[in-house]
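Task: produce atomic coordinates for the following.
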Amino acid sequence: MSAEPEIRSESSAATGWQYVRLVLLLGCLTALPPLSVDLYLPALPQVRDDLQATDSMTQLTFTGMLLGMGLGQLIVGPLSDAVGRRPPLLFGLLAHASASLLCAVAPNIEVLAALRLLQGLSAAAVSVVIMATIRDRFQGTAMARIISRNMLVVAMAPILAPSLGSQLLRFTDWRGIFATLLVIGLVLALGAFMFLDESLPRERRRSSRPRAVASSYLEILRDRTFISLAMIGGLTAAAVFSYIGASSFVFQDGFGLSEQEFGLVFGINAILFLAGAQLNPLLISRFPLIRVMMAANLVGLLAALSAVVLALGEIGGPAGAAIPMGVVLFTIGMVLPNTPALALHRHGVKAGLAAAVLGCLQSGTGGLVAPLVGAIGVKTALPLSLVMTAALVLAGALLRLTSRDTSVYEIGGHKS
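Have a look, this model is predicted:
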């Protein structure tokens, strides 16, 4: 299946200040879901102790956010294709702020995990609308480039958030982290209301009737290459989510780093992810996206295997875990931006629904895989290294199957 004919809105012609404002606003909105996860990371051990929970139960507050994002996107996606991008986004931002307030007063770990699920459902609106808005305005290599630029924000969030969270914990407790997310959500809602224009004209909107939505979902689910690309994104994201969910326990409890030291390690590895995402536009201007993804996956897999070997031999201490994991994140920065670019290129007139399926599989896979680390154990780097390796092995196998479809070579190099 080749890409659908491009149908563009007038807003896609925005240039100069309009373009800069659009990119900056989309970047700020893109930061909300990762901020909701990463600002909270240094507080996980504190949450566990304060609410008298186990490590695996505490990790459910992280997993619930991811699963909520996955399920919520399946609802928001077709809704945004029917009513436009702005209404679901604004409702989601306000719901996210409300969930943050409730998380701040959660009495036990079970309630907190349920509220994090609600927070994930509301954050799904942000994820879907941002991706669909990019697809409304851009296509092909241009879309891959702007997604890579957006990865700058996705990478900056984990650079800044754990450090900011660690500093906040010097003056408040984990409940104050959620109060901070409440303020951020309200500010972003105001910014979106004032400055984000609607990108989906009425003539391009689709029916929201259940039969029409089901038919559209079935059409996408029958596109094997799309599903393979979505699963590649999900498995690659699972490696990232496993690292995010377990790293605070591995480095703080396992290696004895302080909250501030962990924030530094996490930030350095996030910079490596950022470097990979920013190198990606240069590579895809010379090579097809699928080639870049296959090469990056192979290098990342070798780094993950080295982390397993070092963990088995108890070699290198925290550096023996942090360095190879940083290389893995560097290579993932060249896979994650290209997955949605290739997948959404195939379904431009159903951008919201396609982004929903893509996001659901990505967040859902990550949410299901990440708890495996907690189930195996988080006192050493070995379980995390094994899960990351397994995820990259499966993603690599799917990449090689996907590469047999000649349509995936349409983007990148000198072809678009």
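
drop to CA atoms for contacts and neighbour counts, all remaining ones
Fine.

And the contacts of the helix or strand that contains V328?
V328 is located in helix 317-332, with elements delineated by DSSP states H and E. Taking contacts as C-alpha atoms under 8 Å, 6 or more residues apart in numbering, the residues outside helix 317-332 that touch it are 236, 240, 251, 255, 265, 268-270, 272-277, 296-297, 299-301, 303-304, 306-307, 310-311, 381, 385.

Can you tell me which of the residues you listed end up in helices?
236, 240, 265, 268-270, 272-277, 296-297, 299-301, 303-304, 306-307, 310-311, 385 (DSSP state H).

of those residues, buried ones?
Listed as buried from these are 236, 240, 265, 268-270, 272-277, 296-297, 300-301, 303-304, 306-307, 310-311, 385; burial here means 16 or more other C-alpha atoms under 10 Å.

mind listing what's buried in the helix holding V328?
Buried, per 16+ other C-alpha under 10 Å, within helix 317-332: 318, 320-332.

Stretch 375-391 too?
Within stretch 375-391, judged by 16+ other C-alpha under 10 Å, the buried ones are 377-391.

S216: which of the residues you listed is nearest?
A391 (29.1 Å; C-alpha to C-alpha).

which other helices and strands contact whatever helix or strand the closest one lives in?
Taking DSSP H and E as the criterion, A391 maps to helix 382-402. Using 3 or more C-alpha pairs under 8 Å, 6 or more residues apart in numbering; DSSP states H and E, the elements in contact with helix 382-402 are helix 224-248, helix 289-312, helix 371-376.

Report the separation between T225 and I271.
31 Å (C-alpha to C-alpha, to the nearest Å).

Those two: who's more crowded?
T225 (24 against 20; other C-alpha atoms under 10 Å).

so who does that one touch?
Here T225 is in contact with A343, T402, D405 (C-alpha under 8 Å, 6+ apart).

will you turn these into CSV that also has distance to P87 and neighbour count?
Shown next, in CSV, are these (distance: C-alpha to C-alpha, whole Å; neighbours: other C-alpha atoms under 10 Å):
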residue, distance to P87, neighbour count
A343, 25, 24
T402, 35, 20
D405, 37, 13
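
let's see this one next to it:
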Amino acid sequence: MQPTRQPDRPEFIAMATVLMATIALSIDVMLPALGEMASELGVESNRRQMVIVALFLGLAAGQLVFGPMSDSIGRRPAIVIGAAFFAVGGLICAMATTFETLIAGRLLQGAGAAGPRIVTVALIRDRFEGAAMARVMSIIMGIFIMVPVLAPSLGQALLLVMPWRGLFTLLSVVCVGGALWLLLRQPETILAKRTFRVGKFVAAVLEVLTERRAMAFTVAGGLCYGALMGYINSSQQLFQETYEVGTLYAVLFGCAALFISVATLTNARLVKRFAMDRICVLAVSGLIIWSLAFMGMMMIMGDLPPLWLFMSANCPALFLLGLTFGNFNAIALEKLGHIAGLAAAVTASVLTLVGAVAAGAIGFSYNMSLYPIFLGYAVCGAIALILMLLPSAKS
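Next up is the predicted model:
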């Protein structure tokens, strides 16, 4: 049954936050459980990181599907279908007896998560515009900023009262609950649905992929995101096995994540005074120099410096990465306003795919030292910087 009136703004913001948080929670809540998963399923050390990488591969594919789908069949059905795929994927993970089955479930989870994650943004755009939309998105993103800080601690706490399989079941319940909330309270926001045409879809995709500035900054953004995810993929092994901090892992991870949150808020102020591409170039240049300097110091002090020194080096690196994330996608879409919805889906998919590949390369190279992480920062940063400085990437 279709609701007859729109929920008020506070309720809508809460509903949208639950739906959009699906993907973030699916990453960060799971991090403390990676060791238990690897132990129970007999997984070699670095292969456990596929639990994170597979989610992003599914997300990259799902974003291309659910954006156009929501224009054709409506926002509500697209979100519900995505939530259903996510829930089924979560149940497959919860019942998995082999690592391969677990990864298959994560791929399905990632593809399904694209529905609530991407289509909810379109739903917000349908309901609000201009300053009102900016305020709603600011509130939601303000909540989002705290997810990487708090979610690992939540996952660590949940592991005290349930096995790792219970985390997948709980996430499925949360996602389905958000979809039911939407069905009960939010009317459909598209009154005139658009017929999906393959030819038009392909033409728009080709236009995005051949727009050089858009692709340069999209791939650069994917590399920077991949550098971050390479660290996140390795973080459970790094903190709990290399530095042997035990349950303090969630606290230390959250403290480091705060620097990304602060950078995001800082960037919101910087873009009022400086060009977005200039901020990205300077931040990435600083990341390269900082990472190379720290690796040089490790060559003198040893491959594994004290934990406090690693944190002192990693937190500024995360801050510099955090300065870029709000800018890359906005720059990529500057010249694609006439196909903004589809362009956003394509660029998000490319960015996610590049990030997943880069993160996998960094994570699978983890060797109980800090070199793969900081080399990942430096190499991904260097390629991203070259892309941003190409003549075709300039305004």
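
most tightly surrounded among the helices and strands packed on helix 382-402 of structure 1?
helix 224-248 (a mean of 25; mean count of other C-alpha atoms under 10 Å).

Quick one: the residues in structure 2 that that helix pairs up with.
With TM-score structural alignment applied, helix 224-248 of structure 1 matches the range 212-236 in structure 2.

Next: stretch 279-295 of structure 1.
Taking TM-score structural alignment, stretch 279-295 of structure 1 hits residues 266-282 over in structure 2.

Between the buried residues of helix 317-332 of structure 1, which sits nearest L218 of structure 1?
For these, the nearest to L218 of structure 1 is I332 (29.4 Å; C-alpha to C-alpha).

Alignment lookup: that closest one to structure 2.
So, by TM-score structural alignment, I332 of structure 1 is matched to L321.

Can you tell me how far that match is from T98 of structure 2?
35 Å.

what does V354 of structure 2 give?
Distance from V354 of structure 2 to T98 of structure 2, by C-alpha to C-alpha: 27 Å.

So for these two, which sits in the more crowded spot?
V354 (24 against 13).

For the residue nearest to the more buried one when sequence neighbours are not counted, list the residues it contacts.
Spatial nearest neighbour of V354 of structure 2, excluding adjacent residues (C-alpha to C-alpha, 6 or more residues apart in numbering): G222 at 5.0 Å. By C-alpha under 8 Å, 6+ apart, the residues touching G222 of structure 2 are V350, L351, T352, L353, V354, G355.

In contact with the fourth one, which residues?
Contact analysis of L353 of structure 2 by C-alpha under 8 Å, 6+ apart lists F56, L57, A60, G222.

Spell out which helix or strand contains the residue mapped onto it from structure 1, please.
Aligned counterpart of L353 of structure 2 in structure 1: G364 (TM-score structural alignment). Here G364 of structure 1 sits within helix 351-369, counting by DSSP H and E.

Next, the mean deviation of that helix compared to structure 2.
Helix 351-369 of structure 1, aligned to structure 2 and superposed, deviates on average by 1.7 Å (mean C-alpha distance after the TM-score superposition for structure 1).

so how far is that helix from its chain's centroid?
9 Å (C-alpha atoms, centre = their mean, to the nearest Å).

ok, the closest residue in space to A393 of structure 2 that isn't next to it in sequence to L390 of structure 2 distance?
Closest residue in space to A393 of structure 2, ignoring its immediate chain neighbours: R213 at 4.1 Å, by C-alpha to C-alpha, 6+ apart. As judged by C-alpha to C-alpha, R213 of structure 2 and L390 of structure 2 stand 9 Å apart.

Can you give me the neighbour number for R404 of structure 1?
R404 of structure 1 has 11 nearby residues by other C-alpha under 10 Å.

Regarding it, what is its secondary structure?
Classification of R404 of structure 1 by DSSP: H, G, I helix; E, B strand; the rest coil places it in coil.

got a list of what the equivalent of A84 of structure 2 over in structure 1 touches?
Residue correspondence, TM-score structural alignment: A84 of structure 2 in this structure matches L94 in structure 1. Going by C-alpha under 8 Å, 6+ apart, L94 of structure 1 touches G185, L186, A189.

Go through these one by one and say which ones hold in structure 2.
On the basis of both residues aligned by TM-score structural alignment, their matches' C-alpha atoms under 8 Å, what survives of the contacts of L94 of structure 1 in structure 2 is L186.

ok, and the most crowded of the contacts of L94 of structure 1?
Busiest of these [other C-alpha under 10 Å] is G185, holding 24 neighbours.
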